[in-house]
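Visitor: okay, here's the prediction I keep looking at, along with the sequence it came from:
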Amino acid sequence: MKLHVVKISVICLMFFASAVSFAQKDFQGKAYYESKTTLDMNNFGGGDMSEERKKEIAQRMKSMLEKTFVLTFNQSESFYKEEEKLEAPGGGSGRWGAMMSSFTAGPQYKNVKNQLLLQEQEFFGKKFLIKDSLPKLNWKMEGEMKQIGQYTCFKATATKTVDASGGVLSFRRPSNNEEDETPKTKEIEVVAWYTMQIPVNQGPDDYWGLPGLILELNADRTTILCSKIILNPEEKDDIKVPSKGKEITKKEYEEVVKKKTEEMRQNFRGGQGGGGRR
């Protein structure tokens, strides 16, 4: 019991000491995240596709599934964007590169004070501005702690409803009546590790709402890990508010993607129908 009280006291002292140092109006930080997603190859042909073909697709999609993002944040706002880097020769060119870029998240702005999310998104040549309220998760504080770099982190978990396909375009041939039986959504567990040494309720992607910056996050097949943090850099960046594209809600944008995905799936199956190459 005494040990538990001491632990809570240390946590409270850590929080208040950090809160004082981060209270300055011009405070800003930058966090670099490495994001990796494993691919369910059943979405790309299942038993109909050779292992060689699956490996080829997995290699082509590697650049889309392994990325580095930068989160620039202050007390109430953040801007999350993929870090710019040189494209590998042949890695993102041609029709394949154009298609994959349409399924890559664009720059995202979060304002936790106003509960606002804005994201610029290009999808098959059309530019959209997704404008919506911040998605809320019912975080459950767990009792576990661990060290990530120099930061003491605490565990929190939540349940989230997501697209059953994982957001990856599926070209798999369904069996008889499978389309009617396959669930459209699924429940996943989200595990986050946050640090109260940086007392801002920001995090990577559209995750937020904890009493400290999220440094690690695991959600289904995706792991996001913070690799570097810079606090109060000498040259501060403007936290940009996205403004380009046709304004649309997140639900409306998901419907656009769903319609286009189904169209491409039907075209793909039609091309393989009459004895086409698999």
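Guide: Looks like it came in fine.
Visitor: C-alpha only now, for contacts and for neighbours.
Guide: Will do.
Visitor: mind listing the helices for the stretch 1-150 of the chain?
Guide: Secondary structure of the stretch 1-150 of the chain (DSSP state H, counting those that start in this stretch): helices at 2-21, 51-65, 94-101.
Visitor: for this protein, longest helix please?
Guide: The helix that spans the most residues within the chain, counting by DSSP state H, is helix 250-273.
Visitor: list the helices and strands that helix packs on?
Guide: For helix 250-273, the helices and strands in contact under the criterion 3 or more C-alpha pairs under 8 Å, 6 or more residues apart in numbering; DSSP states H and E are strand 126-133.
Visitor: which strands and helices sit next to the strand it packs on?
Guide: Using 3+ C-alpha pairs under 8 Å, 6+ apart, the elements in contact with strand 126-133 are strand 116-123, strand 246-248, helix 250-273.
Visitor: I'd like the ones you listed laid out as JSON lines, including mean neighbour count and distance to Y32.
Guide: Converted to JSON lines, the helices and strands packed on strand 126-133 look like this (neighbours: other C-alpha atoms under 10 Å; distance: least, C-alpha to C-alpha, whole Å):
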{"stretch": "strand 116-123", "mean neighbour count": "22", "distance to Y32": "19"}
{"stretch": "strand 246-248", "mean neighbour count": "16", "distance to Y32": "28"}
{"stretch": "helix 250-273", "mean neighbour count": "14", "distance to Y32": "25"}
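Visitor: try this one side by side with the last:
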Amino acid sequence: MIKKLLSAVIICIAAGLVSGLYAQNISGIVNYRGEMNKKYVDSFVVALNSNKEIPMSTKQAVTRMYRDATPDTYILSFKGAESYYYYVKPLEDETVPYNVGSKAGLTSYYTNNKTKEMIMTNSGLGDVLMNKNIKWDITQTSKKIGKYTCYKAIFANQTYGKKKTVAWFTPEISVNFGPKYYKGLPGLILQIETQMFSLTATKVTLNPNESDLKIERVKNRKQLISMEEYSKRATEIRENHRKQR
């Protein structure tokens, strides 16, 4: 009981620190390792093999791709009120015909806490001004990730289906950033767990050299599109692909 009370106090203190983030000059670089979850791969392979319309050779090839998928690398850079999260493209390996990767996406995200903006960059559809507001349920469950004590939080408003998303954040680093569009907790998010993939911090560098920080801002704000326009364009692309089959 006492431990839980102390944990709650720590989290509340951290929340206060994060709310005053703008007055601080906190900066950092976080490397994340993205991996497909084994349970997801297993269920995908079962569903694939149960489809009688797919040739056996195709099933075997796709199964190998999923079983042999290599992890992806992502980087989160943050300084003051801004953060930038992006995918790190690996060196091409001609011996590997295709890498499924982690299924955690290739999209970049720019966040500005002062303006309360989050912008998603999609190479095919442009820059999207997101209106995503994540509501977290913070628990007292804790674990260590590296040297940091992290607390478990659950994604409450399931915008993208009923499957829960779990975040592990550390109040020891008082910024409210995290990978992808996951943010808003009283501490840096070091791990995200979804049904399909996980993102886990493998290296945290605080107050790095200024030249190592990569924060890309939108160059032409007039070309920003809304989430509604993004969804419309994505639907049109899917329909065009379907018609071309």
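Guide: Received it, and whenever you're ready, just let me know what you need. This structure is a prediction, so every number in the text was calculated from the model and none was measured.
Visitor: geometric centre of the second structure: which residue is closest?
Guide: Among the residues of the second structure, the one closest to the centroid is K180, at 3.0 Å (C-alpha atoms, centre = their mean).
Visitor: how far away is the equivalent of that residue over in the first structure from Y33 of the first structure?
Guide: Structural correspondence for K180 of the second structure with respect to the first structure (TM-score structural alignment): D205. Distance of D205 of the first structure to Y33 of the first structure, computed by C-alpha to C-alpha, to the nearest Å: 10 Å.
Visitor: check Y253 of the first structure too.
Guide: Shown here: Y253 of the first structure relative to Y33 of the first structure, a distance of 25 Å by C-alpha to C-alpha.
Visitor: now I188 of the first structure
Guide: Between I188 of the first structure and Y33 of the first structure the computed distance is 21 Å (C-alpha to C-alpha).
Visitor: of those two, who's got more company?
Guide: Taking neighbours as other C-alpha atoms under 10 Å, I188 of the first structure and Y33 compare with Y33 leading, 26 against 15.
Visitor: the closest residue to that one other than its chain neighbours: neighbour count?
Guide: For Y33 of the first structure, ignoring the flanking residues on the chain, the nearest one in space by C-alpha to C-alpha, 6 or more residues apart in numbering is C226 at 4.2 Å. Counted with other C-alpha under 10 Å, residues neighbouring C226 of the first structure total 22.
Visitor: and the nearest residue to Y181 of the second structure once chain neighbours are set aside, how many neighbours?
Guide: The shortest distance from Y181 of the second structure to any residue that is not its chain neighbour, by C-alpha to C-alpha, 6+ apart, is 6.8 Å, and that residue is Y109. Y109 of the second structure: 24 surrounding residues under other C-alpha under 10 Å.
Visitor: so the match of K180 of the second structure, which of the three states?
Guide: Classification of D205 of the first structure using DSSP: H, G, I helix; E, B strand; the rest coil returns coil.
Visitor: OK, contacts around it?
Guide: 80, 108 (C-alpha atoms under 8 Å, 6 or more residues apart in numbering).
Visitor: and it, how far from F268 of the first structure?
Guide: Relative to F268 of the first structure, D205 of the first structure is positioned 31 Å away (C-alpha to C-alpha).
Visitor: can you check G209 of the first structure too?
Guide: According to C-alpha to C-alpha, G209 of the first structure and F268 of the first structure sit 41 Å apart.
Visitor: can you add distance to A192 of the first structure and give the helices of the stretch 1-150 of the first structure back as TSV?
Guide: Conversion of the helices of the stretch 1-150 of the first structure to TSV gives the following (distance: least, C-alpha to C-alpha, whole Å):
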stretch	distance to A192 of the first structure
helix 2-21	18
helix 51-65	20
helix 94-101	27
